[in-house]
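Undergrad: Below: sequence and its predicted model.
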Amino acid sequence: MSPLYSIPLTFNDGSQADFGHFEGKAVLVVNVASKCGFTRQYSGLEELYGKYRDRGFEILGVPCNQFAGQEQGSDAEIADFCQRNFGVSFPLASKAKVRGKQQHPLYAELTRTDDGSKPQKVKWNFEKFLVSREGAVLARFPSAVEPDSQELIEALEEALA
């Protein structure tokens, strides 16, 4: 079993599960923020979710306020903002730290390297990690990679095949 599947999650509505909730699905984990130059990517993420969710695809948005204070709202305010402005229907986690001493265990595992070398820190909002149906990290995409980019779509199609 993937080490990712035992990691506890709290969703922005207060409900709890572990990442194993997504077992058997390809998952795009994205650290998100409401006041970032990349915030418009919510639209592309929602389109991607609508197009692929019936094939076993999920997106998990993880709000984070570690980059220039661009996600200061409460979980309820973040959910409202996402729904009102972008029609977001994919799950959002409770706000979390994606790097540093209080890094969420999910991000500790996502950024871990197989060779034991130093983990690669998340650099900015809207960095994306594609996780396979079996819980393996397949790809990592920097913030500037749009949800509809050819490289992301090709990796997703392969994960869903």
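TA: Okay, I see it.

Undergrad: Could you use CA atoms for every contact and neighbour count after this?
TA: OK.

Undergrad: Run through the neighbouring helices and strands of the helix or strand hosting Leu156.
TA: Using DSSP states H and E, Leu156 maps to helix 150-160. Counting contacts by 3 or more Cα pairs under 8 Å, 6 or more residues apart in numbering; DSSP states H and E, helix 150-160 packs against strand 26-32, strand 137-141.

Undergrad: go with 7 Å
TA: Secondary-structure packing of helix 150-160 (3 or more Cα pairs under 7 Å, 6 or more residues apart in numbering; DSSP states H and E): no helix or strand packs against it.

Undergrad: residues of that helix that come out buried?
TA: Neighbour counts over helix 150-160 (16 or more other Cα atoms under 10 Å) mark 152, 155-156, 159-160 as buried.

Undergrad: closest to Pro8 among those residues?
TA: Comparing those against Pro8 with Cα to Cα places Ala159 closest, at 23.5 Å.

Undergrad: here's the one I want to compare it with:
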Amino acid sequence: MIAAATRGGLGVSRILLSLAVLALAIALVFRSLAPTVPDMADDLPASIYDIAVKDIRSNDVKLSEYAGKVLLIVNVASQCGLTNSNYKELNVLYDKYRQKGLEILAFPCNQFASQEPGSNEDIHETVCTRFKAEFPIFDKINVNGKDAAPLFKYLKSQKGGFLGDGIKWNFTKFLVDKDGKVVGRYAPTTSPLKIENDIQKLLDAAA
């Protein structure tokens, strides 16, 4: 009887140990999948309007130029499975709301499966000719890692994501209100048109 009880106790202990090891393994897997974010600096700007970027022609652009407007900021890529649908719907939103105060700011990025490999000239030609985009296109940047653009460091610091703050894929979207506050972050698979109601509310709000 004692031997059987001992064996039973050992069996339970082994099961508990196995479960603990499994839980640890799962946690490590999820940690490895989530992009690391060593780029969150302590000297982040006080406001998005303190940040300057470069456009696709390498001209300096101060984001303070967009003060009072609603901004939809997107990291884009030309060769992604999400490219066609996102550009199509972003065009719809821009055509519908640009006169009401919406600006869409597109930032090409090649960090995800190298799906934006071209030069700025190539990207500009593709976006304007193939996708007929009229919203501003900016210089190709990194959105994760030590070389991440200051704008995306700031955006991530204001709105974290699932399983870490890092950008997970092309076409992550950030929504900024008229006062420069980052009020929304949307997954790459979120259709731009699914954000339309949120955009309308911000456009209708008093500045």
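TA: Good, I have the coordinates. Just so it is clear, the model here is predicted, and its values are computed rather than measured.

Undergrad: List the TM-score for the superposed pair.
TA: The TM-score (TM-score structural alignment, normalised by the length of the first structure) is 0.93; 157 aligned residues with a Cα RMSD of 1.8 Å.

Undergrad: coming back round to it: as a markdown table, the buried residues of helix 150-160 of the first structure with distance to Asp114 of the first structure would be great.
TA: Formatted as a markdown table, the buried residues of helix 150-160 of the first structure follow (distance: Cα to Cα, whole Å):
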| residue | distance to Asp114 of the first structure |
| --- | --- |
| Leu152 | 22 |
| Ala155 | 20 |
| Leu156 | 21 |
| Ala159 | 19 |
| Leu160 | 23 |
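
Undergrad: Next one: Gly8 of the second structure from Leu17 of the second structure, what distance?
TA: Taking Cα to Cα, to the nearest Å as the measure, Gly8 of the second structure and Leu17 of the second structure are separated by 14 Å.

Undergrad: now Val143 of the second structure
TA: Val143 of the second structure is 40 Å from Leu17 of the second structure, by Cα to Cα.

Undergrad: So for these two, which sits in the more crowded spot?
TA: Between Val143 of the second structure and Leu17, counting by other Cα atoms under 10 Å, Val143 is the more crowded of the two (28 against 12).

Undergrad: The more buried one maps to what in the first structure?
TA: Under the alignment by TM-score structural alignment, Val143 of the second structure pairs with Val98 in the first structure.

Undergrad: Equivalent analysis for Lys153 of the second structure, please.
TA: That one, Lys153 of the second structure, aligns with Ala108 by TM-score structural alignment.

Undergrad: Is that match located within a helix, as I assumed?
TA: Yes: judged by DSSP: H, G, I helix; E, B strand; the rest coil, Ala108 of the first structure forms part of a helix.

Undergrad: Next, the contact list for the residue nearest the centre of the second structure, please.
TA: The centre of the second structure sits closest to Thr172, judged by Cα atoms, centre = their mean, with a distance of 3.3 Å. Shown in contact with Thr172 of the second structure (Cα atoms under 7 Å, 6 or more residues apart in numbering): 74-75, 186-188.

Undergrad: which residues of the first structure fall in strands?
TA: 8-10, 16-18, 26-32, 57-63, 128-131, 137-141 (DSSP state E).

Undergrad: want to throw these into CSV with mean neighbour count and distance to Gly69 of the first structure?
TA: What follows is those, written out as CSV (neighbours: other Cα atoms under 10 Å; distance: least, Cα to Cα, whole Å):
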stretch, mean neighbour count, distance to Gly69 of the first structure
strand 8-10, 17, 21
strand 16-18, 15, 26
strand 26-32, 25, 12
strand 57-63, 24, 11
strand 128-131, 25, 19
strand 137-141, 17, 22
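
Undergrad: can you put those in TSV and add distance to Phe86 of the first structure?
TA: Conversion of the strands of the first structure to TSV gives the following (distance: least, Cα to Cα, whole Å):
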stretch	distance to Phe86 of the first structure
strand 8-10	22
strand 16-18	24
strand 26-32	13
strand 57-63	13
strand 128-131	18
strand 137-141	21
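
Undergrad: Compare those strands and give me the one nearest Asp114 of the first structure.
TA: Nearest to Asp114 of the first structure, of these and by Cα to Cα, is strand 137-141 at 10.4 Å.

Undergrad: For that closest one, grab the matching residue range in the second structure.
TA: Going by TM-score structural alignment: strand 137-141 of the first structure matches residues 182-186.

Undergrad: how big is the offset of the matching stretch relative to the first structure?
TA: Stretch 182-186 of the second structure, aligned to the first structure and superposed, deviates on average by 0.6 Å (mean Cα distance after the TM-score superposition for the first structure).

Undergrad: coming back round to it: quick one: which two of the buried residues of helix 150-160 of the first structure are the most distant?
TA: Leu152 and Leu160 (12.3 Å).

Undergrad: Would you mind measuring from Ser47 of the second structure to Asn75 of the second structure?
TA: 20 Å.

Undergrad: no no, Val183 of the second structure
TA: 17 Å.

Undergrad: cool, Lys96 of the second structure as well?
TA: Between Lys96 of the second structure and Asn75 of the second structure the computed distance is 21 Å (Cα to Cα).
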